[in-house]
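>>> Predicted model follows, preceded by the sequence.
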Amino acid sequence: MTPKERAERAAHAMWREDNASRWVGMRIDDVDEGRATLSMMIEKHHTNGHGICHGGVIFMLADSAFAFACNSKNQSTVAQHNDISYIAPGRLGDRLFAEAREVSLTGRNGIYDVTVTNQKNTVIAEFRGCSRAIPGQLFEE
């Protein structure tokens, strides 16, 4: 099995159980070893009192892309800690894209950067996630 095929199988297994990401309206655009891109449309129920996308929704999109990237090798992996910097607002009707990429993987610890952009390629947020591998796999190999 190629690394991309493994990443796709792992993503499929995770997506089946990922009620939160599906519920908020995300979709998986691409996965590969150590990488994932997810996207979603900002709808009215995603906006806050300022009429812009709620920061928690942006964080959730970035966190989900991080999760699919760090689980792409079929090793069960969870977040150890993460942070986000908001650069520009997401607006009603925007499609947001979260592109996660592996920066470092040493033993059970990983570092992943996620850039969230809109359909005009404006950077909305920068997210860094640190992962920790736990026992188990997403599918039998």
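Looks like it arrived, so ask away. All values reported here derive from a predicted model rather than from experimental measurement.
>>> Please make it C-alpha for all contacts and neighbour counts, starting now.
Noted.
>>> How about stretch 18-36, which residues are buried there?
Neighbour-count burial for stretch 18-36, counted by 16 or more other C-alpha atoms under 10 Å, picks out Ser21, Val24, Met26, Arg27, Ile28, Asp30, Val31, Asp32, Glu33, Gly34, Arg35, Ala36.
>>> And here is the other one:
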Amino acid sequence: MKQNTNQPAATAATAGQSHADALAKRCIAKLRSKDRVSEGLGITIKSGGPGRIALSMAVTEEMLNAYDTCHGGYIFTLADAAFAYASSTRNNAAVGLNCHIDFMRPAKKGDHLYAHSEVTYVGRTTGTTLVKVVDQNNRQIAELHGRYFNVGQAVLDDEASFGDTSA
């Protein structure tokens, strides 16, 4: 029987991934504990990890515009929250430099929107993120492209791994 000579490397990779996942979850929890906007809009966290997050929000009566569709500002806020969370999951306090959003179709009262955000580039001081917003039927509502800046501070004061840019 042949022995797997790569087992220590595989175990180390799993441990590293496990640490990165745990770090991301702690960063997300810390950000969420201070995120009054998301709390006020009923935005919930569905899943998250290093460089990624999924959030959801129900479209309510108060979010409707004059056309009885969800005001684009609420959709943008959901996408922007996902952009912010995903950008800071590696214990790097990140702020948006710029972003743009394209709206594909309207959302209506009662729809559940899901923002799936993923960091697509990690540099020393900046990075980029893609956020796709879909409804409960997986129809694309909007897409946000954002660039963020790492402000040089950790999200978690007690974590020594700030600056880890592994993807």
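Yes, it's here. Bear in mind that the values here come from a model prediction, so they are computed numbers and not experimental data.
>>> circling back: now for the buried residues of stretch 18-36 of structure 1, which pair is the farthest apart?
Val24 and Glu33 (24.8 Å; C-alpha to C-alpha).
>>> and Gly49 of structure 1, what pairs with it in structure 2?
Superposed on structure 2 with TM-score structural alignment, Gly49 of structure 1 falls opposite Ala66.
>>> now swap in Leu61 of structure 1 and tell me
In structure 2, Leu61 of structure 1 lands on Leu78 (TM-score structural alignment).
>>> Same check on Trp23 of structure 1?
Per TM-score structural alignment, the equivalent position to Trp23 of structure 1 in structure 2 is Gly40.
>>> what about the helices in structure 1?
3-17, 19-24, 55-70 (DSSP state H).
>>> could these go into a markdown table alongside distance to Arg101 of structure 1?
Converted to a markdown table, the helices of structure 1 look like this (distance: least, C-alpha to C-alpha, whole Å):
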| stretch | distance to Arg101 of structure 1 |
| --- | --- |
| helix 3-17 | 13 |
| helix 19-24 | 19 |
| helix 55-70 | 7 |
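>>> Would you mind finding the most buried of the ones you listed?
A comparison of these by mean neighbour count, using mean count of other C-alpha atoms under 10 Å, puts helix 55-70 on top with a mean of 25.
>>> in the superposed pair, what's the mean gap between that helix and structure 2?
Aligned to structure 2 and superposed, helix 55-70 of structure 1 gives a mean residue distance of 0.4 Å (mean C-alpha distance after the TM-score superposition for structure 1).
>>> Strands along structure 1, start to end?
Ranges of strands in structure 1, per DSSP state E, are 27-32, 35-41, 77-86, 95-106, 109-117, 123-133.
>>> give me every residue that touches Thr47 of structure 1.
By C-alpha atoms under 8 Å, 6 or more residues apart in numbering, the residues touching Thr47 of structure 1 are Cys53, His54, Arg91, Leu92.
>>> Arg139 of structure 2: how many residues sit nearby?
When neighbours are defined as other C-alpha atoms under 10 Å, Arg139 of structure 2 has 13 of them.
>>> swap in Leu38 of structure 1?
Neighbours around Leu38 of structure 1, by other C-alpha under 10 Å: 24.
>>> And it, what's its match in structure 2?
Going residue by residue (TM-score structural alignment), Leu38 of structure 1 aligns to Leu55.
>>> State the distance from its match to Asp135 of structure 2.
12 Å (C-alpha to C-alpha, to the nearest Å).
>>> residues in contact with the match of Trp23 of structure 1?
No residues are in contact with Gly40 of structure 2 under the rule C-alpha under 8 Å, 6+ apart.
>>> if I look at it, how far off is Lys109 of structure 2?
17 Å.
>>> Same question for Gln7 of structure 2.
Relative to Lys109 of structure 2, and taking C-alpha to C-alpha, Gln7 of structure 2 is found at 52 Å.
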